[in-house]
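Participant: how would this look folded up:
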Amino acid sequence: MYKNTHSIILSALLAVLSLILSLIAVAVPFLPPFLKLDLSMIPLFIGFLILGYKETIVISILKNFLHFLLISHEPTGSIANIIVEIIFISCLSVFYKKELYKFIIGSIVATIAITLAMSVMNYYVLLPMYGYIINLSDLTNNLKLLVTYGIIPVSYKHLTLPTNSRV
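Facilitator: Presented below is the predicted three-dimensional model:
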């Protein structure tokens, strides 16, 4: 009973902390305003290390649901963020077995996986949907340029986060 209650409370706290950290985001110059660098993955790393895979997925979904309800009110960013976080945590869980070097290898593989997955998802689904929602035809006309010089560099922010956290 105690362990279950402890997991629920810690998951909720980490989701709220992740939501707060997502508010402190830095816009990337010369790119659309929805491409931002934030630190909201750090509580997910902590949740993964303490609670495990399933609870971390719950933290991610809860954080993005709260972000959608309270802050953004448009589904594209929340959907993209859930996809990124689930891919990242899934790749990390395959490699991480309580050893630092496997954590780093898992982080590198996860970063490459989200870069590839989000490049495809942004090109074919998310950016056209975002362009349609905000009625911005320039966005949909320059998808290849935006994915190459916007999505891919922003995806590599995840590569630096795990090496800064303690395992």
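
Participant: contacts, neighbours, all on C-alpha from now
Facilitator: Will do.

Participant: Do a quick rundown of the helices in this protein.
Facilitator: Counting by DSSP state H, the chain has helices at residues 2-23, 42-50, 53-67, 75-95, 100-121, 127-133, 137-141, 143-146, 152-155, 157-164.

Participant: Residue 31: which of those is closest?
Facilitator: Closest to residue 31 of the helices of the chain is helix 143-146 (CA to CA; 7.7 Å).

Participant: If you count contacts, what does that closest one end up packed against?
Facilitator: For helix 143-146, there is no helix or strand it packs on, judged by 3 or more CA pairs under 8 Å, 6 or more residues apart in numbering; DSSP states H and E.

Participant: to compare against the first, here's another:
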Amino acid sequence: MQRNDRVRTLTYMALFAAISTLLMYIEMPLPFLPPFLKLDISGAPILLAAFLFGPWQAVGITLVKDLVHLLSTQTGGVGELADFLMLASFALLCGYLYRYVHNRKGALISLSVGTVILVAVGALSNWFLLIPFYSKIMPIEAIVGACQAINKNINSIAAYIWVGVVPFNLIKGVVISLLTFLLYKRLSGLVHRQPKAAPTRIDKSRQV
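Facilitator: Modelled structure (predicted):
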């Protein structure tokens, strides 16, 4: 990679990291799901970066985003760690799959498989990281009660995972995958467009 190309890539990556960080602060609750779960689309710039620049570049953007978010964390860093594990896994898988099947079908396959990984890692992160953290702040019964007030089917932590966390991350994966799929081709032409070379000046005094 030439120096100019490297600088362009780093500039775009910094821009994507900034956009992703801002989007993480814009959250929206979903009806019939626990109040702790709020949807944001900060993963879309990360997936776009995985397709445009590569999987590890996308992981770097995810790390920057979550480190910045640590400055205003309300979970002692546990929420940011869970977010990093989920989105980094999603981006790594999507980036590598799309690299080997570099077409529209490959994009759809990678985003679909990546969504499954997002759901799985999200369930594990909640079970082993987020729930133990929140259980130190409020009793498990209170957590279940708050969820049951929204959805009566959530009567245990296991039900919270299956009825709340899994559908939530499935919706999240579909939303950011759809945004990535719709925006990628338009951004690809812009990001990878090569600047036109300056016309060569002809020195007429040397012409014979």
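
Participant: still on that earlier bit, kindly reformat the helices of the first structure as a markdown table and extend each row with distance to residue 32 of the first structure and mean neighbour count.
Facilitator: Shown next, in a markdown table, are the helices of the first structure (distance: least, CA to CA, whole Å; neighbours: other CA atoms under 10 Å):
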| stretch | distance to residue 32 of the first structure | mean neighbour count |
| --- | --- | --- |
| helix 2-23 | 17 | 16 |
| helix 42-50 | 24 | 20 |
| helix 53-67 | 19 | 21 |
| helix 75-95 | 12 | 19 |
| helix 100-121 | 15 | 19 |
| helix 127-133 | 11 | 17 |
| helix 137-141 | 9 | 14 |
| helix 143-146 | 9 | 16 |
| helix 152-155 | 12 | 16 |
| helix 157-164 | 17 | 15 |
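
Participant: Would you enumerate the residues in contact with residue 13 of the second structure?
Facilitator: Taking CA atoms under 8 Å, 6 or more residues apart in numbering as the definition of contact, the neighbours of residue 13 of the second structure are 49, 57, 61.

Participant: residue in the first structure matching it?
Facilitator: Under the alignment (TM-score structural alignment), residue 13 of the second structure maps onto residue 11 of the first structure.

Participant: again with residue 156 of the second structure
Facilitator: Under the alignment (TM-score structural alignment), residue 156 of the second structure pairs with residue 142 of the first structure.

Participant: ok, now residue 86 of the second structure?
Facilitator: Matched by TM-score structural alignment, residue 86 of the second structure corresponds to residue 84 in the first structure.

Participant: Quick check: its match touching residue 114?
Facilitator: Yes. Residue 84 of the first structure is in contact with residue 114 according to CA atoms under 8 Å; the separation is 5.9 Å.

Participant: what's the distance between the residue lying closest to residue 97 of the first structure once chain neighbours are set aside and residue 156 of the first structure?
Facilitator: Sequence neighbours aside, residue 103 is the residue nearest to residue 97 of the first structure in space, at 7.6 Å (criterion: CA to CA, 6 or more residues apart in numbering). Per CA to CA, to the nearest Å, residue 103 of the first structure is found 16 Å from residue 156 of the first structure.

Participant: Out of the helices of the first structure, the one nearest residue 29 of the first structure is which?
Facilitator: helix 152-155 (11.3 Å).

Participant: The closest one aligns to what range in the second structure?
Facilitator: Helix 152-155 of the first structure corresponds to residues 166-169 in the second structure, going by TM-score structural alignment.

Participant: superposed on the first structure, where does that stretch end up, distance-wise?
Facilitator: When the first structure is overlaid, stretch 166-169 of the second structure sits 0.8 Å from its aligned residues on average, using mean CA distance after the TM-score superposition for the first structure.

Participant: which outside residues touch that stretch?
Facilitator: In contact with stretch 166-169 of the second structure (CA under 8 Å, 6+ apart) are residues 33, 37, 39, 118, 119, 120, 122, 123.

Participant: any chance of those in a markdown table, plus distance to residue 189 of the second structure?
Facilitator: Below are the contacts of stretch 166-169 of the second structure laid out as a markdown table (distance: CA to CA, whole Å):
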| residue | distance to residue 189 of the second structure |
| --- | --- |
| 33 | 38 |
| 37 | 35 |
| 39 | 29 |
| 118 | 28 |
| 119 | 31 |
| 120 | 33 |
| 122 | 33 |
| 123 | 36 |
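
Participant: Among those, pick out the one closest to residue 163 of the second structure, please.
Facilitator: So of the contacts of stretch 166-169 of the second structure, ranked by how close each gets to residue 163 of the second structure (CA to CA), first place is residue 33, at 8.0 Å.

Participant: For that closest one, grab the count of nearby residues.
Facilitator: By the measure other CA atoms under 10 Å, the count of residues near residue 33 of the second structure is 21.

Participant: Give me the distance between it and residue 48 of the second structure.
Facilitator: Look at residue 33 of the second structure and residue 48 of the second structure: by CA to CA, they are 28 Å apart.
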